[in-house]
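Peer 1: sharing a model that was predicted from the sequence below.
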Amino acid sequence: MGGRRVVVVGYDGIEMIDVACVTSGFEHANRLGAEPVYEVVLATPVGRPVRSDTGLELRGQGRLDTITGQIDTLVVSGGLGHEDAAANTRLLGQVKRLAATSRRVASVCTGATVLAAAGLLDGRRATTHWYHAARLAERFPRVHVDAAPIYIRDGTVATSGGVTAALDLTLAFVEEDHGPELARWVAMGMVTYLQRPGNQAQMSMFTSIPRPDQVLVRRVVDHVVSHLDADLGAANLGALVGVSERHLSRLFAQHLGRTPARMVRDARLEAATRLLADTREPLTAIARRCGFSSAEALRQAFVAQFGIPPSRFRVAHAAHA
């Protein structure tokens, strides 16, 4: 048919938005003149409708084992059913078979679990929904999991973060295929960001530091978020709860999946992004309130985490608001 064939893999327990961001994004590109057009097919394991994790059903246009020939883009959706899908050996076999004939392979959100179970992420850097990242890294140690970015491209394989990050990944594909102008028109047509860069953090930079169940770690986290301008070195934090610096690091690795220093930096950066977005305070004042030694220290940490300087983030946020 001369188009770019896109196969979206669905299964029971998929997230509707994961599917819709991809299918609607490519369809908008078609309406705006993509040439060759995208021919999008939702394929399911046995060809029957699949039940989403909201209870609604989606009817596929194809059955996985009947799809043959070259595929432009293979996309595995995420959703609450991703664990069951990753345990389905027949489904994994079809994903591996289709991936071998695809120009590029991608996952949306927890669809990364399916790609990892199929061995398609071994040795690659990948992301997933931030909430499930630690579990993915634990189950698949050969995958280099990074929970921060919206999406990651590693060779011909791409993985995206939580839910609407699928739209950012789809826009990146449209730009790669048809250029930035069409991608901008698609973004405006869908009333979304003019494509956030893949290295921007998930959760729109505004998700709270998690409060763990472990009592000592929770006490440290609560202390950090309420004393950002204090000396929050690991030795001081350990002394706060009566444990050694080494033991505190072990507890943080087990219950937060990060070091105390990383958690402190994340908390300070989150507070800084809120102040940048919601106030007109100068960078020097924000840096001081959030525990950075200087505005330059804040700028360096911000660029390292989000890929843009704080001044640019403030301008962009104001423009979007």
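Peer 2: Happy to help now that I have it. Numbers count the residues shown, from 1 in each chain.
Peer 1: please count neighbours and contacts with C-alpha atoms only from this point.
Peer 2: Noted.
Peer 1: run a quick neighbour tally on the closest residue to residue 171 other than its chain neighbours.
Peer 2: Nearest residue to residue 171, sequence neighbours excluded (CA to CA, 6 or more residues apart in numbering): residue 183, at 5.6 Å. Here the count is done by other CA atoms under 10 Å, and residue 183 has 28 residues near it.
Peer 1: repeat for the one 5 residues further on
Peer 2: For residue 188, the count of nearby residues is 13 (other CA under 10 Å).
Peer 1: quick one: secondary structure of the residue nearest to it when sequence neighbours are not counted?
Peer 2: The shortest distance from residue 188 to any non-neighbouring residue, by CA to CA, 6+ apart, is to residue 194 (6.9 Å). Using DSSP: H, G, I helix; E, B strand; the rest coil, the structure places residue 194 in coil.
Peer 1: I figured residue 194 hits residue 184, correct?
Peer 2: Yes. Using CA atoms under 8 Å, residue 194 is in contact with residue 184, at 5.7 Å.
Peer 1: returning to what we had before: buried ones in the helix or strand containing the residue nearest to residue 171?
Peer 2: Using DSSP states H and E, residue 183 sits in helix 180-189. For helix 180-189, a neighbour-count test (16 or more other CA atoms under 10 Å) marks 180, 182, 183, 184, 185, 186, 187 as buried.
Peer 1: ok, the residue nearest to residue 171 to residue 177 distance?
Peer 2: Separation of residue 183 from residue 177 (CA to CA, to the nearest Å) stands at 9 Å.
Peer 1: also residue 162?
Peer 2: 23 Å.
Peer 1: for residue 157, which non-adjacent residue is closest in space?
Peer 2: residue 105 (4.8 Å).
Peer 1: ditto for residue 115
Peer 2: residue 121 (6.2 Å).
Peer 1: before we go on, here's another structure to hold up against the first:
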Amino acid sequence: MFFVIAAKKYPLYPVSMKKRMEFYFYQGMVALDVTGPLDVFNAADEILSRNGKEQEGYELTFSANTPGPIPTSSGLCFHADVCPGLEKADTLLVPGGMIAETASTDSDNIKAIQMAARKAKRIVSVCSGAFLLASAGILDDRRATTHWMVADRLAALYPNVHMEPDSIYVQDGTISTSAGVTAGIDLALALVEEDYGPSLAIEVARLLLLYRRRPGNQSQFSTTLAMQTKVGERFKPLVDWIETHLDQKLTVDLLAEKAHMSSRTFARIFPSETGMSPGRFIEQLRIDRARELLESGAEGLEQVARESGFGREERLRRAFQRRLGISPTQYRAHFIQGEHHDHRSYLRDTHL
């Protein structure tokens, strides 16, 4: 009894406070869904260690139903060391892949995830890994997101999940989900900030030459591709025409005329085939054009607003805030910082 009390007050060895991150592996997962977040947590661990905080950071573990080599969708093999849920984890992370929906019907996968989830403080999925969490019942009555290509499919299969298909990532209490592949890096940075504060998240992002992190409610950059996929052959010529006339006044009557339909028929059929009204569709195309202009270094926001079809800077700003969660100025700053940041001075500052 005396020894136990003394050990608590005067430990002979430093007590590790590292957060245990358990990555659950299954055959056919996407390698980047693992390596993206993995390198974020590893970089945070290295920076903390260099700053004299060796006992903080992350302990990275890899589990699978059958430990050993686990092939990814690209053929690259990862090695799982343990069975899932053997120890308590601060975070359980489930990657995605084209095979994720099929993997979510495997009872062994679901039992393993449920077992590990019961011992985890935080549960995370990357990309279509949300299928496995949903199948395990973890996303019931939760807000969630996934890759835009499979968001509708997940929503149809699991109506109790409150899908937010436009978001980069969604955090609902202790459950977090992210959009496609690289969005898992954004979510991992958000988790580092949650664990150790914004300063470390910034250091990690700078070390890995990333944005600090994109806001979770920022629209997925692939939204336009998703829209164009939904449009199909019927409206493809119209969309091609719209993209070259975004700076014009685009009314429903004009669009219907170009589509060789009556205004009433067009207003009914276009939303049913694209999933959004003509106005919302055009706004998204204009946002994408404005992003291209900002990324290419366009200086004046008034000019960007005119060329993208918003007309005025105020309309451009409101659309960015509503759809991306940031202002045009903040969006442009991401790219300016990425282009002009002197990584050599950062390496000197961190003694790498």
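Peer 2: Sure, I can see it. Just so we're clear, the structure is a prediction, and the values are computed from it rather than from any experiment.
Peer 1: before we move on, back to that, map the residue nearest to residue 157 of structure 1 across to structure 2 for me.
Peer 2: Taking TM-score structural alignment, residue 105 of structure 1 has residue 123 as its aligned residue in structure 2.
Peer 1: for that match, list the residues it contacts.
Peer 2: 91, 92, 93, 117, 174, 175, 176 (CA atoms under 8 Å, 6 or more residues apart in numbering).
Peer 1: what does residue 212 of structure 1 give?
Peer 2: With contact taken as CA under 8 Å, 6+ apart, residue 212 of structure 1 is in contact with 218, 255, 256.
Peer 1: ok, residue 162 and residue 177 of structure 1, which is more surrounded?
Peer 2: The neighbour comparison of residue 162 of structure 1 against residue 177 (other CA under 10 Å) goes to residue 162, with 25 against 15.
Peer 1: residues near residue 186 of structure 2, how many?
Peer 2: 25.
Peer 1: for residue 349 of structure 2, see how far away the nearest residue to it once chain neighbours are set aside is.
Peer 2: Closest residue in space to residue 186 of structure 2, ignoring its immediate chain neighbours: residue 213 at 5.2 Å, by CA to CA, 6+ apart. Remark: distance between residue 213 of structure 2 and residue 349 of structure 2 (CA to CA) = 21 Å.
Peer 1: quick one, which of those two is more surrounded?
Peer 2: A count of neighbours by other CA under 10 Å puts residue 213 above the other of residue 213 of structure 2 and residue 349, at 18 against 9.
Peer 1: what residues are up against the aligned residue in structure 1 for the more buried one?
Peer 2: When structure 1 is aligned by TM-score structural alignment, residue 213 of structure 2 is paired with residue 195. Applying CA under 8 Å, 6+ apart to residue 195 of structure 1 gives the contacts 168, 171, 172, 183, 184, 187.
Peer 1: with residue 163 of structure 1 instead?
Peer 2: Neighbour list for residue 163 of structure 1: 15, 17, 18, 78, 108, 109, 129 [criterion: CA under 8 Å, 6+ apart].
Peer 1: try residue 197 of structure 1
Peer 2: Per CA under 8 Å, 6+ apart, neighbours of residue 197 of structure 1: 150, 168.
Peer 1: one step back: now the contacts of residue 212 of structure 1 in TSV, with neighbour count, distance to residue 289 of structure 1 and secondary structure?
Peer 2: Below are the contacts of residue 212 of structure 1 laid out as TSV (neighbours: other CA atoms under 10 Å; distance: CA to CA, whole Å; DSSP: H, G, I helix; E, B strand; the rest coil):
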residue	neighbour count	distance to residue 289 of structure 1	secondary structure
218	17	22	helix
255	16	27	helix
256	20	24	coil
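Peer 1: got those residues as TSV, with distance to residue 290 of structure 1 columns?
Peer 2: As requested, the contacts of residue 212 of structure 1 are exported to TSV (distance: CA to CA, whole Å):
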residue	distance to residue 290 of structure 1
218	20
255	24
256	21
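Peer 1: so which of those residues comes closest to residue 2 of structure 1?
Peer 2: For the contacts of residue 212 of structure 1, the closest approach to residue 2 of structure 1 (CA to CA) belongs to residue 256, at 48.6 Å.
Peer 1: what's that closest one aligned with over in structure 2?
Peer 2: Under the alignment (TM-score structural alignment), residue 256 of structure 1 pairs with residue 274 of structure 2.
Peer 1: what of residue 210 of structure 1?
Peer 2: So, by TM-score structural alignment, residue 210 of structure 1 is matched to residue 228.
Peer 1: assumed that match was part of a helix.
Peer 2: Yes. According to three-state DSSP, the state of residue 228 of structure 2 is that of a helix.
Peer 1: for it, grab the count of nearby residues.
Peer 2: The number of residues packed near residue 228 of structure 2 is 16, by other CA under 10 Å.
Peer 1: so who does it touch?
Peer 2: 236, 239.
Peer 1: do residue 332 of structure 2 as well
Peer 2: Per CA under 8 Å, 6+ apart, neighbours of residue 332 of structure 2: 294, 295, 297.
Peer 1: what residues of stretch 228-242 of structure 1 count as buried?
Peer 2: For stretch 228-242 of structure 1, by 16+ other CA under 10 Å, it's 228, 229, 232, 234, 237, 238.
Peer 1: farthest-separated two in these?
Peer 2: 229 and 238 (17.3 Å).
Peer 1: and the gap between the aligned residue in structure 2 for residue 225 of structure 1 and residue 293 of structure 2?
Peer 2: Superposed on structure 2 with TM-score structural alignment, residue 225 of structure 1 falls opposite residue 243. In this view, residue 243 of structure 2 and residue 293 of structure 2 are 14 Å apart by CA to CA.
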